[in-house]
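Peer 1: what follows is a protein structure lacking sequence information:
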């Protein structure tokens, strides 16, 4: 390991320069917010960087959602396995810039961390792959395919469609999805499950139009009040998610998630209790979770003394492995229709579902990566779930059923991905890069 560690440690100043260049691209895949040229420039940067890191060929492929996928190959020696290294170069919008302590698209160093949009999610993982590949140079006994996506954050499915249309580009024995991370800084963690998604928009109608609250308030059915009462049926008195007909009793059998660490990670205010009676690990990795993403109703500023005739809400239902997302969406719709008060009219708009994912943990790829992470971090490896969804994992699993899919990366809780002041700990980039390089070595040797 000493040679790999030394090479990557010496290469970290270059990695910081590269991440600074990459963060500077405003690569949000949404032309309503930033010009497409920003994503194109980022894609070209990634292509050049992987070529420089030793890939034989790297091409830009336009997908059906108008994004550019960066796909590169270095063929495997005869009889050796191929490893696919995934990342994405597109990022979330920066949001309200007044909430940032520094410019979102300028990499800034503070308190031992590197700040900037995409520093962790997922440009930090792009740089991590580059570090690992450069450390090995020609000492690669496996084939490598690199894939960097350009529309992951928007969820428009361009890469998923490309996998289905051109599977030969992605065929591999082990797939490393570098878009998750450790349970905490310095605590090596492999993600083994992802929750799926089953969203709906519910609308409640009660009146032909607004009426005066003084003249009609009381018996007149208030659509906003009806919606509030309806939404309250989706949590019990302890705050647990409850949906009629949906199993909410599953338990997590991996690493624990201490409540005090969760409070700190999530930024829970002092004196405010956590919702629900389950353990944090059960709640975020093993059970359904219902979140109200938004409500359409009169705003406080400018509101009139009138009863609302209509109100609607967008509901986000996260679905763990073991529960079919279509079944969950059916149950959610049935629950909403059954619990609406005052026989109010209800309409349900279903959004596209996403399936949960469970990784295999019994193959040589998982074993080699676990050994490599233990060696790189100097401590045992844990398994964790992730509450978010990565639809690509299911498409890859369906397309390549014999391939092992492993999720890891540089994104630990302090990164605050998708939020203002996103950051990455450079020690995580270095250690994960060391682990990935050791993994590629170990897998190549085990196949000889």
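Peer 2: Here it is on my side, so go on. Everything numeric in this text was worked out from a predicted model, so none of it was measured. Residues are numbered from 1 along each chain as shown.

Peer 1: from here on, just use CA atoms for contacts and neighbour counts.
Peer 2: OK.

Peer 1: which of the residues in stretch 344-351 are buried?
Peer 2: 344, 346, 348, 350 (16 or more other Cα atoms under 10 Å).

Peer 1: adding another structure so you can compare the two:
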């Protein structure tokens, strides 16, 4: 095995510049699945992904769309495959090519859609989440195929999602229609990250998510705040009281009936968390229990948007209606729809002064709980230790990946592994998104080692 490991390492090194160039090509395409944005870049992104995997030797490559629950066509996803030789396993490689919008371009120190190297890192929208995952799979497969030769018997299926950032709404239909094609013994989801720079990690749990909009109405039209102010409370004040009621005195989520527990997994120190998150001096942390519990196994609720008159254009009038969008992260095992019903019951019990309040559900993603001791997980951990020179951490992640839960449910006998290109300073979804280039090189090598081990029957 050692000579082959050296060959894999050499192929990883030889192909690394091409991998970064491919990642730069993808970053340059601002493909987002958001309905309000131009769909043309997402089509170009899918086409480029298909061309890259064709160039890597996959003969069966296609761009597919499936219907969403409302009947609308889904975004373009890419499927590529090569069959396994008799008696050899099949691995499914998942990532997504759609990205979040860049946000305010002035908040970036480099152009968001131009991959830029600086201080050992690569910056640009999607380098971490998740075009970096697409190219991680691509580069690892190329290194493995070159070292193992065309005669290797490993079956490989590639599924590059086109709408993960909006909850993968067409994924259930895709699994119903194309599940036989996606069936695999091992699933590798490259949409997470490492414990920190220089220390790898295998993600073994993900929180679920449920989003909703709280709508508040107190009047049928706006009123002069001097003539009518006093007897009726404006909708913004009512919304503020409702939002405040969702939290306890220590900032923990106060909605009754939500699951959660203290985690005994590896913990983060408060100093490390504050540094990684950029918490301002003097701001106290919310909740109780270990930092890991608050991130991985307890619910978290964020108010991610409010519809209200802007300060600079607001008139001196009582606001008749307001909306607030909430994002509720759920402990592994908690069901999104049940959790939203708990929120609805909380709002009904805490609505002030008889205001008219409704809860409009949005997207929902189930949680994921994996097995860090499965044969494939142990193989991946050995590969990571070989690549980094230190043992990987088994960690949870507070975020959600719709495909992880859906694929695990559709293929209950498959071993699901979650890796990725991120680290605590990657700032996915934010300005100056980036990855550490040295760790990215190691991640490619580790996945190539995993593929080689699977092909050889480990």
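Peer 2: Thanks, I have it. For clarity, every value in this text was computed on a predicted model and none was experimentally measured.

Peer 1: tell me how they score on TM after superposing.
Peer 2: TM-score of the superposed chains, computed with TM-score structural alignment, normalised by the length of the first structure, equals 0.94; 445 aligned residues with a Cα RMSD of 1.9 Å.

Peer 1: same list (the buried residues of stretch 344-351 of the first structure) but as TSV, adding distance to residue 161 of the first structure and secondary structure.
Peer 2: TSV is the format used below for these (distance: Cα to Cα, whole Å; DSSP: H, G, I helix; E, B strand; the rest coil):
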residue	distance to residue 161 of the first structure	secondary structure
344	41	coil
346	34	strand
348	28	strand
350	21	strand
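
Peer 1: of the residues you listed, closest to residue 22 of the first structure?
Peer 2: residue 350 (36.8 Å; Cα to Cα).

Peer 1: so who does the counterpart of the closest one in the second structure touch?
Peer 2: Mapped onto the second structure by TM-score structural alignment, residue 350 of the first structure lines up with residue 361. When contacts are counted by Cα atoms under 8 Å, 6 or more residues apart in numbering, residue 361 of the second structure touches 210-213, 340.

Peer 1: make it 6 Å
Peer 2: residue 212 (Cα atoms under 6 Å, 6 or more residues apart in numbering).

Peer 1: now do the one 3 residues further on
Peer 2: With contact set as Cα under 6 Å, 6+ apart, residue 364 of the second structure has these partners: 209-210, 336.

Peer 1: out of those residues, which are inside strands?
Peer 2: Mapping these onto strands (DSSP state E) picks out 209-210.

Peer 1: ok, and the contacts of residue 364 of the second structure in the first structure?
Peer 2: For the contacts of residue 364 of the second structure, the contacts that are reproduced in the first structure, applying both residues aligned by TM-score structural alignment, their matches' Cα atoms under 6 Å, are 209-210.

Peer 1: just to revisit the earlier point, out of the buried residues of stretch 344-351 of the first structure, who's nearest residue 110 of the first structure?
Peer 2: residue 350 (43.5 Å).

Peer 1: that closest one and residue 234 of the first structure, how far apart?
Peer 2: As for residue 350 of the first structure, its distance to residue 234 of the first structure is 17 Å (criterion: Cα to Cα, to the nearest Å).

Peer 1: then residue 194 of the first structure?
Peer 2: Residue 194 of the first structure is 22 Å from residue 234 of the first structure, by Cα to Cα.

Peer 1: ok, the two, which is more surrounded?
Peer 2: In terms of neighbours (other Cα atoms under 10 Å), residue 194 is the more surrounded of residue 194 of the first structure and residue 234; the figures are 28 against 21.

Peer 1: now the lengthiest strand in the first structure, how far from the centre of its chain.
Peer 2: The strand that spans the most residues within the first structure, counting by DSSP E, is strand 310-319. Relative to its parent chain, strand 310-319 of the first structure has a centroid offset of 20 Å by Cα atoms, centre = their mean, to the nearest Å.

Peer 1: corresponding residues in the second structure for that strand?
Peer 2: The aligned range for strand 310-319 of the first structure in the second structure is 321-330, by TM-score structural alignment.

Peer 1: how about stretch 374-389 of the first structure?
Peer 2: Going by TM-score structural alignment: stretch 374-389 of the first structure matches residues 385-400.

Peer 1: and the matching stretch, end to end?
Peer 2: 26 Å.

Peer 1: and which of the buried residues of stretch 344-351 of the first structure is nearest to residue 291 of the first structure?
Peer 2: Closest approach to residue 291 of the first structure among those (Cα to Cα): residue 350, at 15.3 Å.

Peer 1: now do that closest one against residue 240 of the first structure, distance only.
Peer 2: 23 Å.

Peer 1: ok, residue 86 of the first structure next?
Peer 2: According to Cα to Cα, residue 86 of the first structure stands 35 Å off from residue 240 of the first structure.

Peer 1: same question, residue 234 of the first structure
Peer 2: Counting by Cα to Cα, the gap from residue 234 of the first structure to residue 240 of the first structure is 8 Å.

Peer 1: before we move on, what about residue 33 of the first structure?
Peer 2: 37 Å.

Peer 1: those two: which has the busier surroundings?
Peer 2: Between residue 33 of the first structure and residue 240, residue 240 has the larger neighbour count (other Cα under 10 Å), namely 19 against 10.

Peer 1: just give me the match in the second structure for that one.
Peer 2: Aligned by TM-score structural alignment, residue 240 of the first structure pairs with residue 252 of the second structure.

Peer 1: who touches the nearest residue to its match once chain neighbours are set aside in this structure?
Peer 2: Distance criterion Cα to Cα, 6 or more residues apart in numbering; nearest residue to residue 252 of the second structure, sequence neighbours excluded, is residue 287 at 4.2 Å. The contact partners of residue 287 of the second structure, by Cα under 6 Å, 6+ apart, come to 250-252.
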